[in-house]
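next comes the sequence, and after it the predicted model I'd like to discuss.
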Amino acid sequence: MDWKNNLVEDDAGVRDVLTSSRRVAVLGIRSETHAHKPAYGVPHFLQQHGYDIVPVSVHGERGPILGQPTYSAVADVPGAVDVVEVFRRAEDIDAHVDDLLAKKPRAVWFQLGIRNDGAAERLARAGIRVVQDRCMKVELMKVLQEQASFRPGAPS
């Protein structure tokens, strides 16, 4: 299989990642003291919509975030992870690729504004699906809106 097929660049692929995932490790999550930042607000929104959020702090925060224990590396998270959502600057992602490869989640999602094609290629070549430069909250809101507007038997 061509590794480029693991680069998720269309809406259908994004929807598939979201709807087939439940456990999301958030690399670079922020604590409640930074509730105004997307690195807290997005995982909080996901948690409110049924996702199991696993905090992975790179900012030195200790203790629970969103009521969950915090880990210092993705590979330290017990059990399987469906998606790792990444809140790191593009130039900082390379330092985390080996950690991501060690955990081997089904997908890695670089948040809106974050693109690192070299890291994405390494992950994709390892069989991990990669979404770049998209917001999980915005994309989930689209999926929820689609689901709410779909009513079986309704006139189209």
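Nice, thanks for sending it over. Computed from a predicted model, the values in this text were never measured in an experiment.

rest of the way, CA atoms for contacts and neighbours
Noted.

contact partners of the longest helix anywhere in the chain?
Across the chain, the longest stretch assigned as helix under DSSP state H is helix 136-149. Outside helix 136-149, the residues that touch it by Cα atoms under 8 Å, 6 or more residues apart in numbering are 14-15, 18, 42, 45-46, 109, 111.

make it 7 Å
With contacts defined as Cα atoms under 7 Å, 6 or more residues apart in numbering, helix 136-149 is touched by 15, 18, 42, 45-46, 111.

pull the number of nearby residues for the closest residue in space to Leu101 that isn't next to it in sequence.
Spatial nearest neighbour of Leu101, excluding adjacent residues (Cα to Cα, 6 or more residues apart in numbering): Leu123 at 6.8 Å. By other Cα atoms under 10 Å, the residues close to Leu123 number 24.

take a look at this one as well, against the first:
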Amino acid sequence: MPRNNTDQIKAILESVRTIALVGASEKTSRPSHEVMEYLQRQGYRVIPVNPRLAGQQVLGETVYADLTSLPEPVDMAELFLAPERTDAVIDQAIDLKIPVLWLQIGVINEAGAARAEAAGIEVVMDRCPKQEIPKLGIAPAAPRT
């Protein structure tokens, strides 16, 4: 299936429940903060990742330094990073076998995406879930039981 296929994006957003948001910010004016808050309101558990804020709280969740520090598995890693800073995080996602890798609007790393896909990870790139959820008519996420 081609990357960023509408059906693929819809299936991802309807199935994931726990998201690691890499590049999380405590600053309310930052897009990563806005998207994290939106995803929480939609019923997703969003775990913030930012080495600068590790151990602090953002939107009621503890911040972790990197994906390898997370206390539980996640369904998706969403990257709010400059493209040149994504390779190490993509490699962590591959090592951890995170099922979905989502690179935010403007975050394009074709080689990293190809590595992730070769490892069996679904990749969405240059899209924003805050835009895709209402566009695709996705209902709020139901909690896992």
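Received the coordinates, thanks. What you are looking at is a predicted structure, and each value in this text was computed from that prediction instead of being measured.

please work out the TM-score for the two chains.
Scored against TM-score structural alignment, normalised by the length of structure 2, the superposed chains reach a TM-score of 0.89; 139 aligned residues with a Cα RMSD of 1.7 Å.

make CSV out of the contacts of helix 136-149 of structure 1 and add distance to Ala119 of structure 1, neighbour count and secondary structure.
Shown next, in CSV, are those (distance: Cα to Cα, whole Å; neighbours: other Cα atoms under 10 Å; DSSP: H, G, I helix; E, B strand; the rest coil):
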residue, distance to Ala119 of structure 1, neighbour count, secondary structure
Arg15, 22, 15, helix
Leu18, 21, 19, helix
Val42, 22, 20, helix
Phe45, 27, 16, helix
Leu46, 25, 18, helix
Gln111, 14, 23, coil
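
tell me the centre residue of structure 2?
Centroid-nearest residue in structure 2: Glu78, 1.7 Å away (criterion: Cα atoms, centre = their mean).

where does it land in three-state SS?
Following DSSP: H, G, I helix; E, B strand; the rest coil, the label given to Glu78 of structure 2 is strand.

can you tell me how far whichever residue in structure 1 pairs up with it sits from Ser72 of structure 1?
Matched across to structure 1, Glu78 of structure 2 falls on Glu85, judged by TM-score structural alignment. According to Cα to Cα, to the nearest Å, Glu85 of structure 1 stands 14 Å off from Ser72 of structure 1.

also Cys135 of structure 1?
Noted for Cys135 of structure 1: a distance of 23 Å to Ser72 of structure 1, by Cα to Cα.

map Pro43 of structure 1 onto structure 2.
So, by TM-score structural alignment, Pro43 of structure 1 is matched to Met36.

tally of neighbours for its match?
With other Cα under 10 Å as criterion, Met36 of structure 2 counts 26.

Ser149 of structure 1 now?
Neighbour number of Ser149 of structure 1 under other Cα under 10 Å is 10.

distance of it from Val143 of structure 1?
From Ser149 of structure 1 to Val143 of structure 1 the distance is 10 Å (Cα to Cα).

helices along structure 2, start to end?
With DSSP H as the criterion, structure 2 has helices spanning 6-15, 31-41, 87-96, 110-118, 129-136.
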